[in-house]
Every structure is written in C-alpha cells, then in structure tokens.
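Asker: I'd like to go over a predicted model; first the sequence, then the structure.
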Amino acid sequence: MRFDELAARDVVIWGAGREGMAAHRELAGRGIGSVIAVTGTGPAPDGVVTGDAAWALLQSAGAIVKSPGIPHTFGEYIALRDAGVPITSLMDLWLTENRDRVIAVTGTKGKSTTSALVQHILTALGRTAELAGNIGIPVGAHVGDDIDCAVTEVSSYQAAELTASPRVAVITSLYPEHLPWHGGFENYVADKLRLAAFGPDTVVVPDPSDDLGRRVRAVAGDARMLSPASLGIAVTERAISWDGAGSLALADMNLVGTHNLTNAALALAAVDAYLGASDRSRALEAVATFVPLAHRLEVVPSGDGRTWI
C-alpha cells in the first residue's frame, strides 16, 4: 500500500509505541489525518482512543496502520483481517515508495550488526547512508530523499506486513524465534521472507544451497541470489579475505567473534550488489574501523586480569 492510497480513507493507527507515534507524525506531515487507537487495558498517552471506543474505530476503519508489536495470533487482529479491513504498516508504506534506494536486512541473528556495517562501509566509500528501522530509528521523512542509500533493519514483526521488497535484501539467518507471535516456525519463516517476496533486484544470503538459501529461492522469483563466496569473499575462524582486494584478520578488527566475520561478509556483498563492483579494497579496509553496536559482545572494563563480555 502507498501513502497516497490513505488520503481518502479513515485511517486508524493501531498502537501508540515508538513506531505508532512515528506513523502518526509521518501521515500528518503528508496531510493525511489519522486517529491513534490502543486496545487492551494498559496505559496510553493523552489523545489516544482506548477501550471499547478503540475497538469500534478499528472495526470501521478504512485502513489500519498497525504497530509491529501487535501479533498476528491476536484475536482482534484475526477478526479484523477476516473482516477484510485493510491493514498495513509504516514500514510497508515507506518501503513501497523508497525501495530503489534501500538495502534492507533481516534475520534471526546478526541483522543489527550487519545493517550498521553496511552503513559504515557505504560511508567509507563516500556515499551518504542513513540507518533506520528496527535498530530503533523508525523510517519516515527524516530518511531524506537526498541520500544514496537507506539501510534498513527489518524485524520479523515488521516484515509480516510487507507488500514490497527493497532493491537489495539481506537474510542473515533463520532459527526458531518469536514463535507465539507468528503462530509457529513455518509462519515465522514465511513472515521473515516477505522481505524477499516482492521483486527485489538482489537477495544476499550466506549460502544459496543450504536450507535458508532454498527457502529464499522459493519466494524470491527472478531476483539475483548472491552469497559472499560467489563474489570471492572467504571467511575462516580468524580472518576474512576477498579475491583481489586483500584480507583482514579478526584480531585487527573491533568486532568480537567469528560469527561477526560472516556478518561482515554479508555486508560487503550487499554493498557490492548495491553499488556494483566498487572499490573492494577500501570496502574491506572499512570493516577494520567499524565500531560495534553497544551491548553486542561488548568488553566491560575490569582491573582483575580477566576479560568480561
């Protein structure tokens, strides 16, 4: 769904969290009126419709912009879906209009670090890139039209509402997680992989031949499937190397853990897919200067002679 499709509808934003409030601001900035509704018995900000009145608004809505935290297994969601009420999300609305300048990353683990690495590498190559999405920065107008790339982390909750794919999609991994929200592992996988199901140009995966790669291929249509290895990027327990570009030891990075070499390889492949074969040596060198996100295997200062993570 596109933003302009909401203009003539009675729009209800379901949820008053960070993304719900961001959706309200985004629609207001586009001249589209909306009402925020919160069902259940929890507290809500001033001006938000709650209780029975909120449920009545949702049932009569011309379109609902749903916050990510509301599960698909929730009885009220199922009732609204079965009644045919159009349900979208801020992520879906934004991605539909901006897909050509987006690298989006999802996966059970590694998506935040990989997203931040993509932005860092793009910046090191002289491109303007902004980070948004599940990393804590809702998408919207602040992800400006004048940037080269919007690097967007997408959670399974956000992917579940998608009807558009980015130009480059990255799927880092798939393990059982958030199963009550999605209603089981197969539903979780299907919701995650919606990121790649609506015509991306390229999908980057760790290995096209493993279970994840096969699942992605089944939904990705004619998209180019790309892995780091197919670009000549190799990962060992102690280093990452790129044919013709050089190598980089884990000991020379700020990253901790061999798994982060895989995240770095996926980020390098995503940037290469987005820009074309750019300066691969500079891209690889940029990984060494990446500062990891807070609380991801972060070393805690200690004077007792031991390393605390």
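Answerer: The structure has been received and is ready for your questions. Numbers count the residues shown, from 1 in each chain.

Asker: from here on, contacts and neighbour counts on C-alpha atoms
Answerer: Fine.

Asker: do I have it right that V85 meets L57?
Answerer: No: V85 is beyond contact range of L57, at 11.3 Å (criterion: CA atoms under 8 Å).

Asker: which one's more surrounded, those two?
Answerer: Using other CA atoms under 10 Å as the criterion, V85 and L57 rank with L57 on top: 21 against 17.

Asker: that one contacts D10, doesn't it?
Answerer: No: between L57 and D10 there is no contact under CA under 8 Å: 9.2 Å.

Asker: quick one: the helices in the stretch 201-309 of the chain?
Answerer: 211-219, 259-275, 280-288 (DSSP state H, counting those that start in this stretch).

Asker: distance to G31 and mean neighbour count added to those helices, as TSV?
Answerer: TSV is the format used below for the helices of the stretch 201-309 of the chain (distance: least, CA to CA, whole Å; neighbours: other CA atoms under 10 Å):
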stretch	distance to G31	mean neighbour count
helix 211-219	36	17
helix 259-275	33	23
helix 280-288	41	19
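
Asker: kindly reformat these as a markdown table containing distance to C149.
Answerer: What follows is these, written out as a markdown table (distance: least, CA to CA, whole Å):
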| stretch | distance to C149 |
| --- | --- |
| helix 211-219 | 23 |
| helix 259-275 | 9 |
| helix 280-288 | 16 |
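
Asker: here's the one I want to compare it with:
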Amino acid sequence: MRLVILGGGESGTGAALLAKQKGIEVFISDIGTIKDDYKHLLKAYAIPFEEGHHTIEKIKEADQVIKSPGIPHETAVIQQLHVCRIPVIDEITFAAPYAKGKIIAITGSNGKSTTAHLIYHLLDAAGYHVALAGNMGYSFARCLAKGSYDYYVLELSSFQLESLKNFKPNIACLLNITPDHLNRYNYSLEAYAKAKLNILRNMTPLDHFIYNKSDPITAAYLQAQNILPELHPIDPLSIWNSDGLCYCNVDGTSFSISREQIALPGRHNQYNAIVAITAAALAGVAPTTIYAALPKFHGLSHRLEWCGAPKSIDCYNDSKSTNIASTRAALLSFNQPIIWMAGGVDKGNDYSLLLPILQERVKAIICLGKDNHAIIKAFAPLGLPIQETDNLDNAIHMALSIASPGEVILLSPACASFDLFKNFEDRGNQFKKKINKLIQKYPLPKI
C-alpha cells in the first residue's frame, strides 16, 4: 500500500513514523513549512517529504491519504481526492487498529486537557503502564510507534473526531458542548456538536460513557440512539451534598470524595475532577489510590495558573481559555474584583453570555489584541473602564495601575492568540515571565 499524509506536524509525522514501522510506503506533503524537529525525524527514518507546496500528481498515486486534523474538508486538494475516489482518512482512524491496550478518550469544548492529565495521573499512581497522547504532546500514532501500553489516555478535539471510522474507546468522556471553532463548522453549533458526539460512533454496551447530565445536546442525542454504552451521567451543578461530599458508585464500588481533596481552583475543575475519578475507577483504580493521588494534582500550565502577586495583586495565567465558556468558568472562580485581560483572534464569540458575570465581578477590562472592536462594542454598555493595547507589557502595566492589593489580574482571553503570539502557550509564557520580573521589582512586604 502507498500512503500519502497531508500535513507534517505532530499528527502527520506521527502517522508517518507508525506507517514506516509497519512496512508501509509513505510520503508526506505539507503546503506550509515543516518544523525542524519533525524534518529531522523524517530524515532520520528515511521518510520522503515535500513542503511549501502539494505535488498533486504524486498525491494522487496514493492508495490512501491521511489528512491532518487542521486541514478542512473543503480544501481544494481534499476535494480533488474525493473526485478521484481516493480514500481520505484521519490519523486516529489509521492508528486505532494498532492499539492493543485499552483506550480512555476525552473530548469537550473545555476542560479536556486537565481531565486527561488527571486521569493519567491517577492511572499512573495505580501502577498502570499508561500513555497520554492525542491533541497534546505526542499524537496517538506516534505514541503507538514508540511502544505498547495498558491504557492510552487520549485528548481528542472536534477536528480529530470529525471523520472517525473504526475508532472505539473503552471509556469515553464528553465534558460539555459549548460554541467553539464555529468558523470551521459554518457557524453551526449543530455541526460542531455532531463532530464531538462522533466519539460514541462505535461504542457498545460493554463500553462506558461519562457525560454532562445538564447538557441538552448530549441528552437529546442519547435519547435518539438504539445502541449505547453504559451511561455515567454527572451533573456539574449538583456534585456536592451539604457536607461537601460527592458519593461515587462505580461498578459496585462505593466511595466518597471531599471537596477539600481537589487542589484545582474553580467549580468547573471540581466537575472535571469527578469525571476523571469516575474514569479512573472504571479502569480499576482503587479508592485508596485515588485518595492518595488526588491532592497531589495541581493542574496545568495556562489553565488558571497562579503566577505570583506583585504589589499583593494575584495574577493568573489562563491563556488556554480561547472561547467564551472557558473564560466564563475562569471568571466564576474568583470572589475578588477582577481586572480582566481579554482579546486576540475572535472565533465567532457571543460576548453577551459574559455580561452578567462581568457586571458582578469585573472591575476593568484590558483588551489585548490587534483588533479589539468586537470586545469593546460588546462590553461598552456596562460602563466599566476599558483600555486597549497590542502590547503585553502595556496591558500588564494598565492592569496593575487599576488593581488594588487583594484583587486579581486574570489573563483569560476568550480568543485565539495568533494575532500577537505564536500560540496560547507563547502568550501564557510571556505573561508569566513578565509577572515574574514584576515580582522581583515589587517583592511582598515583610510581616
């Protein structure tokens, strides 16, 4: 078989490495520039590639084409392949048959990374040989090329789920469905939700599905299905009883979790933690192991990450929040007045959903982006102080000049980062670096 892969990023390179390992003739074509790290890998394994263009004639010689998740189906080269009746699949579909261990798959508009990392943390604490892959770190295919594992914990985006064929997780988690990446789906929430729900496509009654009981889209979908995995609904609005306990009953094992055992800030993270605990318990992790490991997990970079308190003002890096729902959760995590740093590349946001929260909790808004028109227009009626800049240093100094000791500066942009930064990690790392310099300049007063 001759395999062509479109896209030479983590997904495409991982698929190429796995194909090479399995004795498949493979070629990568990327219309952009392939990063040096990936080029070194491809050369080391003698995998031919091209960059900066697509040689259509060479691509059409393929028996099968793998499309990297970032490439939309409407792209001209994909349409030409459809006309030629050359099968186009995704990396997850290609990789799935080679996985011998069990799969825990996590998707949702928000909270995927935190939940996936916590599941990994709990399984690792139990002594499982476990891999963490998918939409972060190594791709699924690259992970399989590296070795075999008892469990694969996979974070999966809507892009990765759109075209699944043979992929079937043993445990699937769908955290939530809120508007995100709608520009990819012709601004249709229904189309976006369909991609997310595709995680259920091949699941059987022997598998397990953990989901948000309060989500109407998921509930409607489940009602329309004839064959379903075993369902584990969790209501994020009523996790705790009056004593601050959550009672879990998983496969006949009952145990309780105290709110104080969860070291993550925010009500949304408490929900993510209960989903992760349920998945780990279904995988066989004992309650005693969960109790010991849970308080040791303190979250991830760029997700409500405390960076320090220059001038006794708490600064949080939530750069990963690139949509309204995620930023909404971040804003609800604080009782102190917030100076909110927002902005970037708008993804079709409906900012009106934030108006009541801003009115209640936000002291001022700092718009950080090349085009802040949409944010300013949406929030001007609130009468809050709004300043704008396209420079991070300026944004931080604006925020510090407004904030008082005991208040919060929150970088939670609700937008993509590509107007001023390489990605959300770059945005968050620059923010942390600048805050660290300010901490050295304004150390905490001695008591």
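Answerer: It's in. The structure presented is a predicted model; accordingly, all values stated were derived computationally and were not measured.

Asker: closest one to A245 of the first structure among the helices of the stretch 201-309 of the first structure?
Answerer: When the helices of the stretch 201-309 of the first structure are compared by CA to CA, helix 280-288 sits nearest A245 of the first structure, at 4.4 Å.

Asker: mean shift of the closest one relative to the second structure?
Answerer: Helix 280-288 of the first structure differs from its equivalent in the second structure by a mean of 2.9 Å after superposition (mean CA distance after the TM-score superposition for the first structure).

Asker: roughly how far does the corresponding residue of the second structure for V35 of the first structure sit from G9 of the second structure?
Answerer: Counting by TM-score structural alignment, V35 of the first structure corresponds to F27 in the second structure. In this structure, F27 of the second structure and G9 of the second structure are 13 Å apart, going by CA to CA, to the nearest Å.

Asker: and for V130 of the second structure?
Answerer: Applying CA to CA, the value for V130 of the second structure to G9 of the second structure is 24 Å.

Asker: next one: G137 of the second structure
Answerer: G137 of the second structure is 12 Å from G9 of the second structure, by CA to CA.

Asker: looking at those two, which one has more neighbours?
Answerer: Ranked by neighbour count (other CA under 10 Å), G137 of the second structure and G9 place G9 first, with 20 against 12.

Asker: contacting residues for T163 of the first structure?
Answerer: Counting by CA atoms under 8 Å, 6 or more residues apart in numbering, T163 of the first structure makes contact with 1, 92, 96, 194, 198.

Asker: secondary structure element for the match of V35 of the first structure?
Answerer: Using DSSP states H and E, F27 of the second structure falls within strand 25-30.

Asker: gap between that strand and the chain center?
Answerer: Its chain's C-alpha centre and that of strand 25-30 of the second structure lie 27 Å apart, by CA atoms, centre = their mean, to the nearest Å.

Asker: quick one: W14 of the first structure and K66 touch, right?
Answerer: Yes: W14 of the first structure is within contact range of K66, at 4.8 Å (criterion: CA under 8 Å).

Asker: pull up the overlap in contacts between those two.
Answerer: G20.

Asker: higher neighbour count, those two?
Answerer: In terms of neighbours (other CA under 10 Å), W14 is the more surrounded of W14 of the first structure and K66; the figures are 29 against 25.

Asker: tell me the counterpart of that one in the second structure.
Answerer: Matched by TM-score structural alignment, W14 of the first structure corresponds to L6 in the second structure.

Asker: the counterpart of G213 of the first structure in the second structure and L197 of the second structure, how far apart?
Answerer: Using TM-score structural alignment, the partner of G213 of the first structure in the second structure is A219. Distance of A219 of the second structure to L197 of the second structure, given as CA to CA: 11 Å.

Asker: and if you look at G14 of the second structure?
Answerer: 25 Å.

Asker: ok, those two, which is more surrounded?
Answerer: Applying other CA under 10 Å to G14 of the second structure and L197 shows that G14 carries more neighbours, namely 26 against 21.

Asker: can you tell me the closest non-neighbouring residue to that one?
Answerer: R142 (3.9 Å; CA to CA, 6 or more residues apart in numbering).

Asker: tell me how many other residues crowd that neighbour.
Answerer: 24.

Asker: that one: what's it in contact with?
Answerer: Taking CA under 8 Å, 6+ apart as the test, what R142 of the second structure contacts is 11, 13-15, 17-18.

Asker: run the last query once more with 7 Å
Answerer: For R142 of the second structure, the contacting residues are 14-15, 17-18, by CA atoms under 7 Å, 6 or more residues apart in numbering.

Asker: make JSON lines out of these and add secondary structure.
Answerer: Output for those, formatted as JSON lines (DSSP: H, G, I helix; E, B strand; the rest coil):
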{"residue": "G14", "secondary structure": "helix"}
{"residue": "A15", "secondary structure": "helix"}
{"residue": "L17", "secondary structure": "helix"}
{"residue": "L18", "secondary structure": "helix"}
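
Asker: wait, P169 of the second structure touches I106, no?
Answerer: No: look at P169 of the second structure against I106 with CA atoms under 7 Å: they stay out of range, at 9.5 Å.

Asker: comparing the two, which shows the higher neighbour count?
Answerer: Taking other CA under 10 Å, P169 of the second structure and I106 do not tie; I106 has more neighbours (30 against 24).

Asker: Three-state assignment for the more buried one, please.
Answerer: strand.

Asker: can you check the one 10 residues further on too?
Answerer: Secondary structure for A116 of the second structure, judged by three-state DSSP, is helix.

Asker: tell me who's in contact with it.
Answerer: Neighbours of A116 of the second structure in contact, by CA under 7 Å, 6+ apart: 106, 153-155.
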